[in-house]
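S.K.: any chance you can model this:
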Amino acid sequence: MHAAAPPASSYADDLVAGLSASPRRLSPKWFYDEAGSALFDRICTLDAYYPTRVETALLADHADEIAAAMGPDAEIVEPGAGSARKVRVLLRAMQRGGWRPAGYLPVDISGTHLLAAADDLRADLHEVLPDLPVRPLAADFLRPLVLPAPLADGRRVGFYPGGSIGNFEHDEAIALLHRFADWIGPGGGLLIGVDRVKDPARLHAAYNDPDGVTAAFNLNLWARANREAGADFDLGAWHHAAFYDPLRQRIEMHLVSRRDQQVHVAGRTFDFIEGDSVHTENSCKYTVPGFQALAGRAGWQPQRVWSDPEGLFSLHWLTN
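M.R.: The predicted structure follows:
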């Protein structure tokens, strides 16, 4: 596994900055330590959490078309790779169609989880792609980052599934898509999963599961602070809140204080009153034309769109 330069700030630094801001907020990138990554894998198996199920079906149904669009000798770059489960569908389709992939370069902030995912992928694909170069890169892709040089003369293609582009405000999403274009280079492509605007009740159910897995995922931010930032959060004094904002067309996730309390983080003291919240994530939803317009502002050219019959989720193939 490769490791990029250490991040400019730690979780403790960002946590202190976020709790000192008004309104208080944290970047969702900090969800994904080892415990958080495992909790997110559980979320993806929940019945109400449709994005993983629907996107996986779209990939399976259209994998041969997507592989042909990517072309021969393509190296797949996956920012925020997590468990690297969905890319298996594409790699198998490329091999099946004779479009042998040049390699796979997953990038993730959680190095331990990434290394395990890379090992699992190599083992899973050993029979069909025994010599596939897999080069995991432990790094924060939201910070300046130089990728290793390509392994072949073929194009690089990006893969950014899961609707994660929705975690960013629109201007932030455009900046991120610009960054992806720099990584991929001229003549490359990007396959990106985008969650669609839909019935708010469907969205509410997806982010408020009855088993409390999403709540545990959100609260792991405080558990992580206790482990890594010298904090003393009482997890029982906070609750998970997720709701849909129809004007901004996004789900917002918050951690809300159940009572008046003081919390100490990295030697700092923060006061909360009952009902105070810390904004931990956005999940923006898009119409197909709306996302295509956003991608166009970042220099990408829309080529193909695949969506399910219910219009829940879409896969966009873009080129630059």
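S.K.: alpha carbons only for contacts and neighbour counts from here, please
M.R.: Noted.
S.K.: now for the nearest residue to residue 42 once chain neighbours are set aside: which residues touch it?
M.R.: Distances taken as Cα to Cα, 6 or more residues apart in numbering put residue 213 closest to residue 42, at 7.3 Å, once the chain neighbours are dropped. Shown in contact with residue 213 (Cα atoms under 8 Å, 6 or more residues apart in numbering): 39, 42, 43.
S.K.: helix or strand right after the helix or strand hosting the first one?
M.R.: Assigned by DSSP states H and E, residue 39 belongs to helix 34-43. Scanning the chain past helix 34-43 towards its C-terminal end, the next helix or strand to appear is helix 50-70 (assignment: DSSP H and E).
S.K.: show residues contacting the helix or strand following that following helix.
M.R.: Following helix 50-70 in sequence order, the next helix or strand is strand 75-79 (DSSP H and E). For strand 75-79, contacts defined as Cα under 8 Å, 6+ apart pick out 101-108, 141, 150-152, 154-160.
S.K.: from the contact counts, what lies against the very next helix or strand once past strand 75-79?
M.R.: Downstream of strand 75-79, the next assigned helix or strand under DSSP H and E is helix 87-96. The helices and strands touching helix 87-96, judged by 3 or more Cα pairs under 8 Å, 6 or more residues apart in numbering; DSSP states H and E, are helix 50-70.
S.K.: ok, and the closest non-adjacent residue to the residue in the chain sticking out farthest from the centre?
M.R.: Of all residues in the chain, residue 260 has its C-alpha farthest from the mean position, at 33.3 Å, by Cα atoms, centre = their mean. The shortest distance from residue 260 to any non-neighbouring residue, by Cα to Cα, 6+ apart, is to residue 273 (4.0 Å).
S.K.: that older thread, buried subset of the contacts of strand 75-79?
M.R.: 101-108, 141, 154-160 (16 or more other Cα atoms under 10 Å).
S.K.: which one of those residues is nearest residue 246?
M.R.: Sorting the buried ones among the contacts of strand 75-79 by how near they are to residue 246, with Cα to Cα, puts residue 160 at the top with 24.9 Å.
S.K.: grab the nearest non-local neighbour of that closest one.
M.R.: Closest to residue 160 by Cα to Cα, 6+ apart is residue 192, at 4.7 Å.
S.K.: so is the one you found in a helix, a strand, or just coil?
M.R.: strand (DSSP: H, G, I helix; E, B strand; the rest coil).
S.K.: can you pull the contacts of it?
M.R.: 158, 159, 160, 161, 163, 315, 316, 317.
S.K.: can you check residue 307 too?
M.R.: So residue 307 contacts 58, 313, 314, 315 (Cα under 8 Å, 6+ apart).
S.K.: that older thread, against residue 157, how distant is the residue nearest to residue 160?
M.R.: Plainly put, residue 192 is 11 Å away from residue 157 if you go by Cα to Cα, to the nearest Å.
S.K.: next, the second sequence, to be compared with the first:
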Amino acid sequence: MNRTAADPTSTVSEPARLDVHRTEADADEALRADARHGLTATPKELPPKWFYDARGSELFELITELPEYYPTRTERALLEESADAIAKASGADTIVELGSGSSAKTRLLLDAFARAGTLRRYVPQDVSEAALEGALEALGREYPDVELQGVVGDFTRDLDRLPRGGRRMIAFLGGTIGNLLPADRRQFLQLVRDVLEPGEQLLLGTGLVIDPATVVAAYDDAQGVTAEFNRNVLHVLNRELGADFDPAAFAHVALWDAENEWIEMRLRAERAMTVRVDALDLTVEFAEGEEMRTEISAKFRPAGIREMLGEVGFAVSEFWSDPEERFGLSLATAL
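M.R.: This next block holds a predicted model:
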């Protein structure tokens, strides 16, 4: 595998290539900045991306298999049902996937675009170099005729590093768009639009607004796996920043915000405590009952999705949802 710091305007000339635009030092700097900002904010907050160390990723995989957690299996079933229609409607020869991880779900799209006869190149983008290396090795065996170019980077900052050329469709799946606050969401979508040429496309996966009780249960399972996942961010801060959080002293909270139509996860301090973060030379006070937000997951309505994308220069040409209308896939064209 060719590992380079590539010119983002270059085209792929080898079957498998990995362009690195985010190093461990960059990740450490980002964690420090996010932790300092979030722990000194009122109210306190931490971005959900810091859940996903090795243990957090394992816990999330367990979450996707829980009976309460419908989003992953619903989206996968929707992709299985709609992939050929997506390929036919798109006609793209290059699939770019943001936050690709192992690229497991994307194989459904790759197979469909291959059947349609248009697939030439796949560009998975992720913050984890190790995950991309593993994915590219497997994909190289499974899709020997497809050019592969992995991009190690943060989709909120490094979109301008994506390779150009061909007819591209950017896939942003998993409902991850819902983890961004509205202003950040708009900024991100504007960046996506800015890196696309007119006529190129975005395939956006979104959770849809449904019965709040079903949504809350998905983020507060009976086995407590999501609670452990939520507290994992404290383990990350302890290990990476020399903090002395007692994760067991924080309760998992999941609630539905009806006004914003999003589920919110928080960690509630069960007692008053003082936390030291040595790497930041920071002391943080928690009052008993104080809550720190660790994630939002916004849910959407089809009309709102069209409006959201229209505001940044996209036109939704196709929309697919599952029979229970729990999840949506929107194919939007850059104007």
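S.K.: mind checking the TM-score on these two?
M.R.: Overlay of the two chains. TM-score (TM-score structural alignment, normalised by the length of the first structure): 0.92; 312 aligned residues with a Cα RMSD of 1.7 Å.
S.K.: take the buried ones among the contacts of strand 75-79 of the first structure and keep only those in strands.
M.R.: Among those, the members falling in strands (DSSP state E) are 103, 104, 105, 106, 107, 108, 156, 157, 158, 159, 160.
S.K.: Serialize those residues to a markdown table and add fields for distance to residue 223 of the first structure.
M.R.: Below are these laid out as a markdown table (distance: Cα to Cα, whole Å):
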| residue | distance to residue 223 of the first structure |
| --- | --- |
| 103 | 36 |
| 104 | 33 |
| 105 | 30 |
| 106 | 27 |
| 107 | 24 |
| 108 | 20 |
| 156 | 38 |
| 157 | 36 |
| 158 | 33 |
| 159 | 31 |
| 160 | 28 |
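S.K.: widest-spaced pair of the residues you listed?
M.R.: 108 and 156 (17.8 Å).
S.K.: which of the buried ones among the contacts of strand 75-79 of the first structure lies closest to residue 31 of the first structure?
M.R.: Among these, and counting by Cα to Cα, the member closest to residue 31 of the first structure is residue 108, at 11.9 Å.
S.K.: mind checking what the closest one lines up with in the second structure?
M.R.: In the second structure, residue 108 of the first structure lines up with residue 126, judged by TM-score structural alignment.
S.K.: try residue 285 of the first structure
M.R.: In the second structure, residue 285 of the first structure lands on residue 299 (TM-score structural alignment).
S.K.: and its match, how close does it get to residue 323 of the second structure?
M.R.: 17 Å.
S.K.: neighbour count winner among these two?
M.R.: Between residue 299 of the second structure and residue 323, counted using other Cα atoms under 10 Å, the more crowded position is residue 299 (22 against 9).
S.K.: isn't that one right up against residue 209?
M.R.: Yes: using Cα atoms under 8 Å, residue 299 of the second structure is in contact with residue 209, at 5.0 Å.
S.K.: between the two, what contacts are shared?
M.R.: Common neighbours of residue 299 of the second structure and residue 209 (Cα under 8 Å, 6+ apart) are residue 261.
S.K.: roughly how far apart are residue 101 of the second structure and residue 316 of the second structure?
M.R.: The value you get for residue 101 of the second structure to residue 316 of the second structure, if Cα to Cα is used, is 26 Å.
S.K.: hmm, I was thinking of residue 197 of the second structure
M.R.: 16 Å.
S.K.: compare those two (neighbour count), which wins?
M.R.: Higher neighbour count among residue 197 of the second structure and residue 316: residue 316, with 19 against 15, using other Cα under 10 Å.
S.K.: identify the residues contacting that one.
M.R.: Here residue 316 of the second structure is in contact with 306, 309, 310, 330, 331, 332, 333 (Cα under 8 Å, 6+ apart).
S.K.: so the fourth one touches residue 309, yeah?
M.R.: No: counting by Cα under 8 Å, residue 330 of the second structure does not reach residue 309; the two are 9.7 Å apart.
S.K.: which element is the counterpart of residue 140 of the second structure in the first structure on?
M.R.: Aligned by TM-score structural alignment, residue 140 of the second structure pairs with residue 122 of the first structure. In this assignment (DSSP H and E), residue 122 of the first structure forms part of helix 111-124.
S.K.: and for the helix or strand just after that helix, what span of the second structure is it aligned with?
M.R.: Helices and strands here follow DSSP H and E; after helix 111-124 of the first structure, the next one along the chain is strand 137-138. The alignment of strand 137-138 of the first structure onto the second structure (TM-score structural alignment) spans residues 151-152.
S.K.: which residues touch that stretch?
M.R.: 18-22, 123-129, 132, 161-162.
S.K.: one more time with 6 Å, if that's ok
M.R.: 18, 19, 20, 21, 22, 125, 126, 127, 129 (Cα atoms under 6 Å, 6 or more residues apart in numbering).
S.K.: check the offset of it from the chain's centre.
M.R.: Its chain's C-alpha centre and that of stretch 151-152 of the second structure lie 14 Å apart, by Cα atoms, centre = their mean, to the nearest Å.
S.K.: how big's the offset between that stretch and the first structure?
M.R.: Taking mean Cα distance after the TM-score superposition for the first structure, the mean distance separating stretch 151-152 of the second structure from the aligned residues in the first structure is 1.6 Å.
S.K.: what's the match for residue 73 of the second structure in the first structure?
M.R.: In the first structure, residue 73 of the second structure lands on residue 53 (TM-score structural alignment).
S.K.: same check, this time on residue 99 of the second structure
M.R.: That one, residue 99 of the second structure, aligns with residue 80 by TM-score structural alignment.
S.K.: correct me if wrong: its match contacts residue 108.
M.R.: Yes: between residue 80 of the first structure and residue 108 there is a contact under Cα atoms under 6 Å: 4.6 Å.
S.K.: now residue 210 of the second structure: closest residue in space that isn't a chain neighbour?
M.R.: Going by Cα to Cα, 6+ apart, residue 210 of the second structure has residue 326 as its nearest residue, at 6.4 Å.
S.K.: what about the one you found, neighbour count?
M.R.: 20.
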